[in-house]
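J.: Provided below are the primary sequence and the corresponding predicted coordinates.
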Amino acid sequence: MKVTKETIEYVANLARLKLTEEEKEKFIRDMENIISYVDKLNELDTSEIAPTDHVIPINNVFRDDEVLDSYPKDKMLMNAPSKENGCFKVPKVVE
């Protein structure tokens, strides 16, 4: 794929970058190098590779969910500076 100056200017505009003419020329070469490398990677046969395969084995480390009793509401509210109808009462923060 050929990268043009207009393409670089378009991407720079999207990224809100102001590039000099020298920077635009440099980015044209850089983008063409990146695209040619990706094209080279696309030549590889990946049909035997699972989409989420990793070099090292990864296992799920989550624990099983267990239903436990919650802390008693009376004890939680015991130290509350202010409470109302069995709930914490907090100052209004939205006007």
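T.: That came in fine, so what should we check first?

J.: okay, CA-based contacts and neighbour counts for the rest of this
T.: Fine.

J.: sticking with the residue nearest to residue 27 when sequence neighbours are not counted, tell me its helix or strand.
T.: Excluding the flanking residues, the one nearest residue 27 by C-alpha to C-alpha, 6 or more residues apart in numbering is residue 8, at 7.0 Å. For residue 8, the host element (DSSP states H and E) is helix 5-14.

J.: now do the buried residues in the very next helix or strand once past that helix.
T.: Using DSSP H and E, the helix or strand that follows helix 5-14 in sequence is helix 21-42. Buried positions in helix 21-42, judged by neighbour count with 16 or more other C-alpha atoms under 10 Å: 24, 27, 28, 31.

J.: adding another structure so you can compare the two:
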Amino acid sequence: MSSTVRASELRDCLAAAIREFPFDDYGLDDVSYLLEDTPDTQEWVPALADALLPVVRHLEAEAAAARKYAEEMRDFCSPHGLSVHYADQLIEVMDRAKEGQT
């Protein structure tokens, strides 16, 4: 998947999350009304999604680096295979977080 396609899909997901956010729960009733009444004319939604995109990319890069390090831990020399045990636990936790579990 090209990075342009990935960025576009991610931006679309962010925009959808922004549109679905309960702004009225935070005293931003006007924003909620605008999104309900004229969702397609709200140019600020894609602009906000674009602003959030670098933050999300940074977090994805950090998670990928942590996952890579956990995979490398399997090859560490450690007594009783502790590094493999901890690597498995780290990867399991990251997988659960990726699936939205805690």
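T.: Received, thanks. Quick caveat, the model's predicted, so the values are computed rather than measured.

J.: work out the TM-score between the chains.
T.: Comparison of the two superposed chains (TM-score structural alignment, normalised by the length of the first structure) gives a TM-score of 0.35, and 48 aligned residues with a C-alpha RMSD of 3.1 Å.

J.: follow-up on the earlier one: now the buried residues of helix 21-42 of the first structure in JSON lines, with distance to residue 41 of the first structure?
T.: Shown next, in JSON lines, are these (distance: C-alpha to C-alpha, whole Å):
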{"residue": "24", "distance to residue 41 of the first structure": "26"}
{"residue": "27", "distance to residue 41 of the first structure": "21"}
{"residue": "28", "distance to residue 41 of the first structure": "20"}
{"residue": "31", "distance to residue 41 of the first structure": "15"}
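
J.: so residue 55 of the second structure versus residue 48 of the second structure, what's the distance?
T.: 12 Å (C-alpha to C-alpha, to the nearest Å).

J.: comparing the two, which residue is more hemmed in?
T.: More crowded of residue 55 of the second structure and residue 48, by other C-alpha atoms under 10 Å: residue 48, with 14 against 11.

J.: ok, that one to residue 13 of the second structure distance?
T.: Distance from residue 48 of the second structure to residue 13 of the second structure, by C-alpha to C-alpha: 12 Å.

J.: equivalent analysis for residue 5 of the second structure, please.
T.: Distance from residue 5 of the second structure to residue 13 of the second structure, by C-alpha to C-alpha: 12 Å.

J.: try residue 72 of the second structure
T.: Distance from residue 72 of the second structure to residue 13 of the second structure, by C-alpha to C-alpha: 32 Å.

J.: got it, and residue 73 of the second structure?
T.: 33 Å.

J.: one more: residue 29 of the second structure?
T.: On the measure of C-alpha to C-alpha, residue 29 of the second structure and residue 13 of the second structure end up 23 Å apart.

J.: could you do residue 91 of the second structure as well?
T.: 25 Å.

J.: comparing the two, which shows the higher neighbour count?
T.: residue 91 (17 against 13).

J.: contacting residues for that one?
T.: 67, 70, 71 (C-alpha atoms under 8 Å, 6 or more residues apart in numbering).
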